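**Student:** Sequence isn't available, so here's the structure alone:
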């Protein structure tokens, strides 16, 4: 397995030799599509709109958000497997737009993939 890293999209717009996936359901504010070098935009692996809105990036909700997002990932087996297959061949960068570097779905997804494929 190659590495799976997370990067804030605002800090890492250019290609870096990894397979770069934007894992947010919404396009990041203030970034033009032409300015962001990504290999794919995967809205399906992002938390559901209902879960994202409930979470609202509040630290007090993060533990429950983690549990619920993992339940959603457990249902998305084909997509999770596809990402795992990519990470077997090339290093994978999971790009996210959230402000908080420790309270976001990218961390959960990274840990989930590493647990299964790491």
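**Tutor:** Now that the structure is in, tell me what you want to look at. What you see is a predicted model, and the numbers here were worked out from it, not measured in a lab. Numbering: from 1, shown residues only.

**Student:** can we go C-alpha only for contacts and neighbour counts from here?
**Tutor:** OK.

**Student:** which residues are in contact with stretch 41-54?
**Tutor:** Stretch 41-54 is contacted from outside by 21-26, 65, 68-69, 72-73, 76, 79-80, 105, using CA atoms under 8 Å, 6 or more residues apart in numbering.

**Student:** chain center to that stretch, what's the gap?
**Tutor:** In terms of CA atoms, centre = their mean, to the nearest Å, the centre of stretch 41-54 is found 10 Å from the chain centre.

**Student:** got another, please set it beside the one above:
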């Protein structure tokens, strides 16, 4: 089983496999058809407060990462997502953030341990 990350704004490709949006909010300007999302796991996204603190208020990355990992540790949706991903040979976690290295999907993938 392989799990990869990709911006939801990038074109879908056959190599994406099972496509899961992991943002709490639907990405602006992207239709459901263009996104080609098979599942929307908004329950595993950072809480609204944490997301706003990071994107709007300038919460440092290390604090965001630590807080998000703490949220995931108590989130039963993480195990549900892990089980769903295990049913597919290839899956892609889709996110809307511009930074490919410092976004919640990077942390989520690490916490999934896949």
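**Tutor:** Here it is on my side, so go on. Just so it is clear, the structure is predicted and the values come from calculations on it, not from any experiment.

**Student:** on that earlier part again, and the contacts of stretch 41-54 of structure 1, which are buried?
**Tutor:** Burial by neighbour count, 16 or more other CA atoms under 10 Å: within the contacts of stretch 41-54 of structure 1 this picks out 21-25, 65, 69, 72-73, 80, 105.

**Student:** The residues you listed in strands, which ones?
**Tutor:** 21-22 (DSSP state E).

**Student:** which residues does the residue most central in space within structure 2 contact?
**Tutor:** With distances taken as CA atoms, centre = their mean, residue 22 lies nearest the centre of structure 2, 3.2 Å away. Residue 22 of structure 2 makes contact with 40-45, 93-95, 105, according to CA under 8 Å, 6+ apart.

**Student:** Quick one, which of those are buried?
**Tutor:** When these are checked against 16+ other CA under 10 Å, the ones flagged as buried are 40-45, 93-95, 105.

**Student:** From those, pick the one nearest residue 83 of structure 2.
**Tutor:** residue 41 (12.4 Å; CA to CA).

**Student:** Okay, the closest one and residue 65 of structure 2: tell me how far apart.
**Tutor:** From residue 41 of structure 2 across to residue 65 of structure 2, the span is 19 Å (CA to CA, to the nearest Å).

**Student:** just residue 82 of structure 2 next, same as before
**Tutor:** 19 Å.
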